[in-house]
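[1] Pasted the sequence and its predicted model underneath.
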Amino acid sequence: MTSTGRGEDIKRLASKALSKGYQLTESSIKILLERKNPDELLDRLLSWIKSSRPGTILIEPGVVMDFLRTIDGERPPEEQVAKTASFRIKSTSYSDVWIEGSTEEFRLYFTVRYQRIREIFERRGISVYSPSELREQGLKEAYIIGMVSEVRAVKNGYSVVVEDPKGVWRIIVPKGDRNLEERVEDLLPDMVVTMRVRMRASVLVAQDILLPDVPPVPQRRLSGPDVNVCIISDIHVGSSRFNEELFNDFLEWLSSDEDEASKTCFLVINGDLVDGVYIYPGQENELALPSLNKQFEKASELLKKIPERVTVIYVPGNHEPVRKALPQPPIQHRYRELLGQHNGLVYVGNPAWISFDGIEFLVFHGQTLDDVIQSGSRFSYSTIHRDAAALLEFVLRTRHLAPTYGVVTPLLPLRDDPLMISEVPVVFATGHIHVAAQSLYRGVHLVNTGTWQEQTKFQASLGLEPTVGTAAILNLRSMRLSIKKFG
């Protein structure tokens, strides 16, 4: 094929994808061109993305390779099938993502966030405008949408600065309506929100503030398998504060004939299986096992006690030796070798979308909960043992796992933005903050799974009181979610 012919093929495939709402990178197109019938293959790829990767806009090489594995008959580890019930890993591994670090990448990242959340509002039947359109069309009152840039108190209320692709705008929120004032106090930089505003002498005055939120999840018929999914997090093997006795109680229970234990066929480890090294100030003084190798070897010894009927799915957290920026890939192969292949361990990225017999779980270690706590005035570490469920509800309602950008947790500016909560999960599970909590919001089960590590000196300095020795258990038939306490 001549270079001219290949160039025309690249343009043809790019135009075809664009006409259907997708953007193919040149590297992705070249992969398709190496196969027979690339046009037909592209059609199959787009159909697969629509069903398996909803919300994907930018098609990078990793997505294409995942698709090709499915049609070539390969089965990656994350697509194994349990012995008693089916499950499917819907998210990618995030192993092959890359960025250049350019200003343009960040501009596109925030533009995509704005556009996708705007679509959520429009699906709710809310007609939203840019503030510039109010002036152009002479509208006196309407819903406007923007990304929050600044919130500050002024003499008679609050000044909220929002941005959109057309400019920067200031909205005044007057005092007097306590409900409205509370909504303003919840606003964080980079959140995309809608405001009902009224034009008063060229000043935009807020009448209401709306988050993207989630619609009610339909109640599931009680016809699923009588199987339990157990979720734990923050074990911290290797820490001198790791409560091995309680964890062994949990493992003993998991292997027992007790009714709830015998029904448990899946165990999700939602981050921080090991304590890692150099994670927080003074950690070296609280390590019982000072090297990662020894920590994973000890973890392997513990995981051997898990019965064979249980499929273990391992999501990394901030203490694992993986990329700290979100999204995170699974742990590296050299550490997998130290863990061994207990029960066909399934390694996934963070966050992970997992479907258990059609029940959608969004499993996220929860690093960005720190960003939310430290950015606003509503939540604090000293009271998070009471407010953890409200914190998860807030994040869900923003429809983004990182509502505010770059306070503590590094994020990769990926145009596909896997931290968007594009779909509505049935279960939203987090860890990281070491507090056990659960609630139900519009049919979505919210759960934070506590920890197996006693309070560290660093946590004590923050006033954080951990919930030690807890596991969340959800039955796929009854949809009953409970937190089991050990010790």
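    That came in fine, so what should we check first? Numbers count the residues shown, from 1 in each chain.
[2] Only C-alpha atoms from now on, for both contacts and neighbour counts.
    Noted.
[3] just the strands in the stretch 251-400 of the chain please.
    Chain-ordered strands for the stretch 251-400 of the chain, with DSSP state E, counting those that start in this stretch as the definition, fall at 264-270, 311-315, 346-347, 352-356, 359-364.
[4] on contacts alone, who are the packing partners of the first one?
    The helices and strands touching strand 264-270, judged by 3 or more C-alpha pairs under 8 Å, 6 or more residues apart in numbering; DSSP states H and E, are strand 228-232, strand 311-315.
[5] Including mean neighbour count, could these go into JSON lines?
    Compiled in JSON lines, the helices and strands packed on strand 264-270 are given as follows (neighbours: other C-alpha atoms under 10 Å):
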{"stretch": "strand 228-232", "mean neighbour count": "25"}
{"stretch": "strand 311-315", "mean neighbour count": "24"}
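[6] can you list these in JSON lines and add distance to Met199?
    Compiled in JSON lines, the helices and strands packed on strand 264-270 are given as follows (distance: least, C-alpha to C-alpha, whole Å):
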{"stretch": "strand 228-232", "distance to Met199": "50"}
{"stretch": "strand 311-315", "distance to Met199": "49"}
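[7] Run a quick neighbour tally on Asp370.
    Residues near Asp370, counting by other C-alpha atoms under 10 Å, number 18.
[8] one step back: please name whichever of the strands of the stretch 251-400 of the chain is nearest to Ala142.
    Of all the strands of the stretch 251-400 of the chain, strand 359-364 sits nearest to Ala142, with 34.0 Å by C-alpha to C-alpha.
[9] adding another structure so you can compare the two:
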Amino acid sequence: MVLNLIQTLIKEGFLIDSSLKDFLLKIPEDCLDTFKEILFSLNPPQLISRTFFQENSEKFSTLFTNKIINFPDSEKKRNLEALKELFLSSFIKKEVSPSLKTPKKKEKSVKEKTNSPRNKLTILSAPCIDNEKEIEVADFVAYFRDRLKYLKTILENNTELENLTTINKISSQRQNISIIGMIYSINHTKNKNILLEIEDLTGRISVLIHQSKEELFNKTKYLVLDEVIAVRGSGNSEIIFANDVFFPEVIKQKKSFIAEEEIALFTGDLHVGSNNFLEENFTKFVKWINGEIGSEKQREFAKSVKYLFILGDLISGIGVYPGQEENLVIKDIKNQFIKFIELISDVRKDVDIIIIPGNHDPVRIAEPQPQFEGDYSKKLYLMENVYVLPNPSVVNIGISPETQGVNILLYHGYSFDYYHLNIDYLRLNRANERPEFIHRLLLQKRHLAPSHSSTLYIPNEKDNHLIRIIPDIFATGHLHTSSVANINNILCISASCWESRTDFQEKVGHMPDPCKVPAVNLKTGKVKILDFS
């Protein structure tokens, strides 16, 4: 009985907000133990309130999903799925926090726009961190601890981890054992085996992966520093000999769609202000969206376009790389941005334009990158169909009590450079020209930038690069290459660019693939690559 659950919580010293009563009374009886287990895994405060559920809605959603997949098709599974939907409809945050409002009173905030008549776009995650806070060592500690704690919760559900324990509890006697921890170091022995150092909150231990275990050894090519993994093997307090390694991989059990025939376009890396900006091609793209050019069939297709995602690097910026000023036709950031606004102002007004910044844009480069500020961006916020979000962010299209809608994870992709240059497997496969290799890696890690040096970031008590909300679409830019891949039932998209090959790209051997635009049918999941070159 639900009353027994409430009584149990009270008996254990918790207070229950009266506003939760309606929700608690609707929990199916055979789901009570599971709900209690999930609740306790999140270390609830003494007063369990609606705010606690709202602030942890992402974690609850993930934990519900992890529990659901452990049950075969059964009444309990169906009840858990119903409970998850009830939870999301009751507590998921459908508004952006006040910190996302633009500083000018007359400017339209994202929150206000989300309450527009269309109201199909919901911001699920848009992290903001105070620019003025002084960073301390404790911030890095909290940042990595949050990652370890969150991913450990996911890995613990793996039934293959026998005798799971913490490092400090491993005895000196040889035994079969499993641990979950963060990779502190990766080394090769003289016999060409892999020697890892793994640490958790209680200590650090060596883990040997022998090359004779071919299937296991093959997994080592994906290992990166600072990621969280689980290891099963045998050993003692000195060393563990690994028999298998497990990742907290993001897997979508079932694809989600919306009921209406609507198209979402994904682009980015315009680099307005560059000598190489392909303005004529971009203008052609905008005219096509507006139904001004193209065949009758193409114009009919364009009418279905309702969303345009621009994934950072709107402008070229100044001083981003050595000698950049020689490649600029507009040498002032403010004027570059004004030109960008002028270009997208021509997009028809029933198309929602969702924008995140990139490393060339006029915000701090450290992630999460905030919204644009300053007078130069004021006009952007006054546009009724424009939503400016931090990088990274997660949005949903079409969520309601009846449907899950489509979750879209947006990330510019600055960390991608690190991985295609430092991971042998990715470098040999030319991942800078095949972004799906990096998409697969990051989904496996459940993290957008797991290695400390892979991107500049501001540490916080919450690791904002964790993939906490399972996406239906994972969209990135930065590499100037268009690609589409279905990985773990997740549609992974790399947006193209609107800049031809620069002298700098030629020096580093990078060949861009400009003017390609992936168009996703949100009702069917089908993708077309549109070419405006």
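    In hand now; what should we look at? Bear in mind the structure is a predicted one, so any value in this text is a computation, not a measurement.
[10] Ok, which of the helices and strands packed on strand 264-270 of structure 1 comes nearest Pro218 of structure 1?
    By C-alpha to C-alpha (comparing all of those), the closest turns out to be strand 228-232, at 20.2 Å.
[11] how about that closest one, aligned to which bit of structure 2?
    Residues 263-267 of structure 2 are where strand 228-232 of structure 1 aligns, taking TM-score structural alignment as the criterion.
[12] correct me, but Val427 of structure 1 touches Arg442?
    No: under the criterion of C-alpha atoms under 8 Å, Val427 of structure 1 lies out of contact with Arg442, with a separation of 11.2 Å.
[13] So between the two, which is more surrounded?
    Just comparing Val427 of structure 1 and Arg442: by other C-alpha under 10 Å the higher neighbour count belongs to Val427, 21 against 14.
[14] circling back: to Asp164 of structure 1, which of the helices and strands packed on strand 264-270 of structure 1 lies closest?
    Ranking these by their distance to Asp164 of structure 1 (criterion: C-alpha to C-alpha) puts strand 311-315 first, at 34.8 Å.
[15] so which of the helices and strands packed on strand 264-270 of structure 1 gets nearest Pro54 of structure 1?
    For these, proximity to Pro54 of structure 1 was assessed by C-alpha to C-alpha; strand 311-315 is nearest, at 21.1 Å.
[16] what's that closest one aligned against in structure 2?
    In the comparison with structure 2, strand 311-315 of structure 1 aligns to the range 352-356 (TM-score structural alignment).
[17] Superposed on structure 1, what's the mean shift for that stretch?
    In the superposition against structure 1, stretch 352-356 of structure 2 averages 1.0 Å from its aligned positions (mean C-alpha distance after the TM-score superposition for structure 1).
[18] what's the neighbour count on Gly376 of structure 1?
    Tallying neighbours of Gly376 of structure 1 according to other C-alpha under 10 Å, which is how burial is gauged here, yields 15.
[19] now swap in the one 5 residues further on and tell me
    For Tyr381 of structure 1, the tally of surrounding residues (other C-alpha under 10 Å) stands at 20.
[20] Tell me the spatial nearest neighbour of the residue lying farthest from the centre of structure 2, not counting adjacent residues.
    Here structure 2 has its C-alpha centre computed as a mean, and the residue farthest from that point, by C-alpha atoms, centre = their mean, is Gln173 with 41.7 Å. Spatially, and ignoring its direct neighbours in sequence, Gln173 of structure 2 is nearest to Asn236 (5.5 Å; C-alpha to C-alpha, 6 or more residues apart in numbering).
[21] give me every residue that touches that neighbour.
    Each residue near Asn236 of structure 2 by C-alpha atoms under 8 Å, 6 or more residues apart in numbering is listed here: 170-175.
[22] Please tell me which one of those residues counts the most neighbours.
    Ile170 (20 neighbours).
[23] corresponding residue for Gln80 of structure 1 in structure 2?
    Using TM-score structural alignment, the partner of Gln80 of structure 1 in structure 2 is Lys113.
[24] Could you do Phe242 of structure 1 as well?
    Aligning on TM-score structural alignment places Phe242 of structure 1 opposite Phe277 in structure 2.
[25] before we move on, back to that, what separation do you get for the residue nearest to Gln173 of structure 2 and Leu155 of structure 2?
    According to C-alpha to C-alpha, to the nearest Å, Asn236 of structure 2 stands 22 Å off from Leu155 of structure 2.
[26] follow-up on the earlier one: average distance between the match of strand 228-232 of structure 1 and structure 1?
    Following the fit onto structure 1, the mean deviation recorded for stretch 263-267 of structure 2 is 1.1 Å by mean C-alpha distance after the TM-score superposition for structure 1.
[27] Residues contacting that stretch, please?
    When contacts are defined by C-alpha under 8 Å, 6+ apart, stretch 263-267 of structure 2 is touched by residues 304-311, 475, 477, 493, 495-497, 516-522.
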